[in-house]
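**Q** return atomic coordinates for the entry below.
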Amino acid sequence: MATYELVKAKAQAAKQAAAKLAVTSTAVKNAALLAMAAALEAQQSEILAANERDMTAAAAKGMKSSMLDRLKLTAERISGMADGLRQVAGLADPVGNVIDGKTLPNGLHITKIRVPLGVIGIIYEARPNVTADAAGLCLKSGNAVILKGGSEAMESNKTVAAILAQAAEGAGIPADSIQFIDTSDRQAVQDLIHMNGLVDVVIPRGGAGLIQAVVRNASVPVIETGAGVCHTYVDKDADVEMAMKIAFNAKVQRPSVCNAMETLLVHKDIADKFLPMMLMMYNSSAVEICGDEAVQEYSGQVHPVTEEDWSTEYGDLRLSVKIVDSIEEAMAHIAKYGTGHSECIVTNNYQAAQLFQYTVDAAAVYVNASTRFTDGNEFGFGAEIGISTQKLHARGPMALPELTSTKYLINGNGQVRK
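**A** Sure thing, here's the model as predicted:
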């Protein structure tokens, strides 16, 4: 079957399933999520074998270590995927929630409720856990889902998706609610993002290249999940020990993810106290530092930073560092190079903290905490579909409510418009 016909067939099947899934009870959806979680754990060996095939192929192609880390599944990570599904089962169902309501002078009663979006296409790269997260969140919010993972994780994603779909259907979810596009043909993405009338929205998850390619080319509505050029600004009134702890965690704890810090900004008045020890900590963890001339004076191991570095999401143990003269300069740098994802200020100055939080334009703005917390699970939302950096419909970690739209229900007793 040609790629277009394959994608269209899956979209048509998902569209039919979506109509039934939209009115499926919360009890059935929750039972299905629990069955899906149990199936992942019960078929762990099958998933690990598939993942090993992906890992071997990726390593042979020279995939860098940070991306291999995203791709790799372990028993612990599969358990985490299952736990994520159980958490979603325990969350409130947004479908049917009453958002607003009123009775007009003419007697018409208007109620605004949450309803599913319909069919959601998820396009993502080498992270097999997204398969489970996306399927679970879409199912709970009453949406059929079409999954298009990266070719690097084809075997892992195909196996996980099949297990989830079988378990969900066995628990009463309409057949074809979970679709997986099992082809490595890049044309499949182009076909998916042009399935107007069958696909209601597409959500890209991955690097800046993937996201922008979808945003620029799609005719189907897109919810843009952002690349993460995240900053930590160490203010002149920061607690040095706290700042070191936060800046280290934000870069090193898991550098491959979108909420990891890519640029460290340091106020000139605290640089002497902070930077020598901070650079030593980074050096001990093999972090490559690219810094401006002022930063280079603190260590001979600092490479000259380029203009391109400031706007690069490294996704690796590499960091850009800049010394600034003021909080205003730090905020101007973030405004120029940031992607609207997550930004942090470390300071004990209340006025500086307030100025930073209300001035910096990002989905999540932190005071004295690592940017690594920008995550649906960490925010208490359960699994997430992605971090939205746009301003329409959804912003920040996208969980169940963000996967719904609204509908007005109007009840009358014979009113006609004059």
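
**Q** make it CA atoms for all contacts and neighbour counts henceforth
**A** Will do.

**Q** ok, Glu224 to Phe381 distance?
**A** Here the criterion is Cα to Cα, to the nearest Å. By it, Glu224 lies 19 Å from Phe381.

**Q** meant to ask about Ser141, not that
**A** According to Cα to Cα, Ser141 stands 13 Å off from Phe381.

**Q** shared neighbours, the two?
**A** Counting by Cα atoms under 8 Å, 6 or more residues apart in numbering, the residues touching both Ser141 and Phe381 are Leu400.

**Q** higher neighbour count, these two?
**A** Between Ser141 and Phe381, counted using other Cα atoms under 10 Å, Ser141 has the larger neighbour count: 28 against 18.

**Q** isn't that one right next to Val95, touching?
**A** Yes - here Ser141 lies in contact with Val95, judged by Cα atoms under 8 Å, at a distance of 6.2 Å.

**Q** now do the shared contacts for these two.
**A** With contacts defined as Cα under 8 Å, 6+ apart, the residues adjacent to both Ser141 and Val95 are Pro116, Thr404.

**Q** what lies in contact with stretch 97-109?
**A** By Cα under 8 Å, 6+ apart, the list of residues contacting stretch 97-109 reads Ile110, Thr111, Lys112, Ile113, Arg114, Ile410, Asn411, Gly412, Asn413, Gln415.

**Q** which among these count as buried?
**A** Applying 16 or more other Cα atoms under 10 Å to the contacts of stretch 97-109, the neighbour count classes Ile110, Thr111, Lys112, Ile113, Arg114 as buried.

**Q** quick check: which element contains the first one?
**A** Counting by DSSP states H and E, the element that carries Ile110 is strand 109-116.

**Q** repeat that for Ala89.
**A** Counting by DSSP H and E, Ala89 is found in helix 75-90.

**Q** packing partners for that helix?
**A** When contacts are defined as 3 or more Cα pairs under 8 Å, 6 or more residues apart in numbering; DSSP states H and E, helix 75-90 sits against helix 26-42, helix 44-60, helix 129-140.

**Q** next SSE downstream of the second one?
**A** Per DSSP H and E, the first helix or strand lying C-terminal to helix 44-60 is helix 65-71.

**Q** for that next one, name the packing helices and strands.
**A** Packed against helix 65-71 by the contact rule (3+ Cα pairs under 8 Å, 6+ apart) you find helix 44-60.

**Q** would you do the same for the sequence below? I want to compare the two.
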Amino acid sequence: MKASVRDSAILCQRAAVQVAALSTEARNALLCSMADALQAQVQAILAANAEDLRLAREKGIGEAMLDRLALDEGRVRGIADAVRQVAALPDPVGRVTHRERSEKGFTIERVRVPLGVIAMIYEARPNVTADAAALCLKAGNGVILRGGSEAVRSNRAIAACLHGAMRAAGVPEGALVLLDDLSREAMLELVQLSDIVDLVIPRGGEGLIRFVTEHARVPVIKHYKGVCHLYVDAQADLDKALDILVDGKTSRPAACNALETLLVHADVAATFLPRAVATLRERGVELLGDERTRALCPSMAPAGEDDFAAEFLSLKLAIGMVDSVDEAIAHIRRFGSDHTEVIATEDRGTADRFVQALRSAVVMVNASSRFSDGGELGLGAEIGISTTRLHWYGPMGAEALTIERFVLRGDGQVRHAESRR
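**A** This is a model prediction of the structure:
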């Protein structure tokens, strides 16, 4: 008999207490064992993934989703390596981030502690099963995973490896729950368990995130869509800008940190755009342009407002022309999703203006948007990229799955003299 969502969550809550009590060495050893198990069972994982891919193709699932779903030996090795990288990170649990001596004679500390139970709701990406588990356990939390139906076999195979390592280490398996019930009703129940679950992180399509946000009674951190921009300034090194553009759009177009919009300063448009268009088309990119862009490159299809707000997740790019960095900033503020923005410029003042004016989770100067990734930013892996301004913003690693609390260390101090007997 399958456990109910609530029963599974209660088990996770109890097990999380035990995970939080583990030493740094024990949690790190557990993660290394998990990584070893993933590599030892790579053929079982790939067999499960092949069946998921077969059924997904039969259902007509799009190429972007298939790319996120697909595993091979290299990707499984990358998943295991990410788990090891998480193990090698400094332990955030118990870290004192601030200490001062009060005039009252006691010491005030701010100390990082686990959040408790984290629910991760995601689609397609089976690597999230291992990434989320590793990050949550590293930070002393329990985790409830609710994957998508398209990756159910892959997720089960990965979770089986992780559970095997937990059993061998004597860590309660309840600290890592992979929900069997993938119904909308079960997900609704999960996000309303405000007495058990401490945080929900939805990671997937716009519809999934809206459903979770609208129905949750638990705090939600959204990994929202990535409408990522590159602005090529009048003072840009155009060779660098072209490399950044090509990498950002074509290296993995289904990733949330892929470029979706290119903005080009009018002063360099006549030089840069023909090169960019030719290079992108060689790589199969479909291009949409605003009126000014199409005047230079008339073979483009027209781009409307919906296109500039779109996360294509494919070899498709919207292009606009602007007259200043401020116009580029205004465009991004209007159409962006607070994910990742890039400027190509050799002018420090313009770069600083761009960085300071935008509130996106990640802002880059002369570097590809594809670096907006937990592994690339030193987090080992990421559970998501927060576009919600709660306790964390941007790529979320292990530290983002803890919070600060106050610890006072005194010697009998009281606030009011009349309290003394």
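
**Q** picking that back up, any idea which of the helices and strands packed on helix 75-90 of structure 1 is most buried?
**A** Per residue and on average, the most neighbours among those fall to helix 129-140, with a mean of 26 (mean count of other Cα atoms under 10 Å).

**Q** how about the following helix or strand past that helix, aligned to which bit of structure 2?
**A** Along the chain past helix 129-140 of structure 1, the next helix or strand (assigned with DSSP H and E) turns out to be strand 144-148. The alignment of strand 144-148 of structure 1 onto structure 2 (TM-score structural alignment) spans residues 142-146.

**Q** do stretch 343-351 of structure 1 as well
**A** Mapping stretch 343-351 of structure 1 onto structure 2 (TM-score structural alignment) gives residues 341-349.

**Q** enumerate the positions of stretch 240-251 of structure 1 that are buried.
**A** Buried-residue list, stretch 240-251 of structure 1, by 16+ other Cα under 10 Å: Val240, Ala243, Met244, Ile246, Ala247, Phe248, Asn249, Ala250, Lys251.

**Q** spatially central residue for structure 1, please.
**A** For structure 1, the residue nearest the mean C-alpha position is Gly386 (2.1 Å; Cα atoms, centre = their mean).

**Q** what's the counterpart of that residue in structure 2?
**A** Under the alignment defined by TM-score structural alignment, Gly386 of structure 1 corresponds to Gly384 in structure 2.

**Q** with Val222 of structure 1 instead?
**A** Counting by TM-score structural alignment, which is the criterion used here, Val222 of structure 1 corresponds to Val220 in structure 2.

**Q** in helices, which of the buried residues of stretch 240-251 of structure 1 fall?
**A** With DSSP state H as the criterion, helices contain Val240, Ala243, Met244, Ile246, Ala247, Phe248, Asn249, Ala250, Lys251 from among the buried residues of stretch 240-251 of structure 1.

**Q** what's the neighbour count on Asn349 of structure 1?
**A** Residue neighbour count, defined by other Cα under 10 Å, stands at 12 for Asn349 of structure 1.

**Q** any idea whether the residue lying closest to it once chain neighbours are set aside is helix, strand or coil?
**A** With sequence-adjacent residues excluded and distances taken as Cα to Cα, 6 or more residues apart in numbering, Asn349 of structure 1 is closest to Asp237, at 6.0 Å. The assignment at Asp237 of structure 1 comes out as coil when based on DSSP: H, G, I helix; E, B strand; the rest coil.

**Q** how about Val277 of structure 2?
**A** Counting by three-state DSSP, the three-state call for Val277 of structure 2 is helix.

**Q** how far away is it from Val246 of structure 2?
**A** The span separating Val277 of structure 2 from Val246 of structure 2 equals 10 Å under the rule Cα to Cα.

**Q** sorry, back to before: what range in structure 2 matches the helix holding Ala89 of structure 1?
**A** Mapping helix 75-90 of structure 1 onto structure 2 (TM-score structural alignment) gives residues 73-88.

**Q** could you pull out the buried residues of the matching stretch?
**A** Burial within stretch 73-88 of structure 2, assessed by neighbour count using 16+ other Cα under 10 Å, is assigned to Val76, Arg77, Ile79, Ala80, Asp81, Ala82, Val83, Arg84, Gln85, Val86, Ala87.

**Q** kindly report the same for stretch 338-357 of structure 2.
**A** Taking 16+ other Cα under 10 Å as the criterion, stretch 338-357 of structure 2 shows Asp338, His339, Thr340, Glu341, Val342, Ile343, Ala344, Thr345, Thr350, Ala351, Phe354, Val355 as buried.

**Q** sticking with the last one, tell me its helix or strand.
**A** Pointing back at Val355 of structure 2 there. Taking DSSP H and E as the criterion, Val355 of structure 2 maps to helix 348-357.

**Q** returning to that earlier point: now the two most distant members of the buried residues of stretch 240-251 of structure 1.
**A** The span of these, defined through Cα to Cα, is set by Val240 and Lys251 at 16.6 Å.

**Q** all helices of the stretch 251-400 of structure 2, in order?
**A** 266-282, 291-296, 305-308, 325-335, 348-357 (DSSP state H, counting those that start in this stretch).

**Q** just to revisit the earlier point, burial of the match of Val222 of structure 1, as a residue count?
**A** 21.

**Q** for Asp239 of structure 2, see how far away it is.
**A** Distance, Val220 of structure 2 to Asp239 of structure 2, using Cα to Cα: 41 Å.

**Q** likewise for Ala88 of structure 2?
**A** Spatial separation of Ala88 of structure 2 from Asp239 of structure 2 under the definition Cα to Cα is 37 Å.
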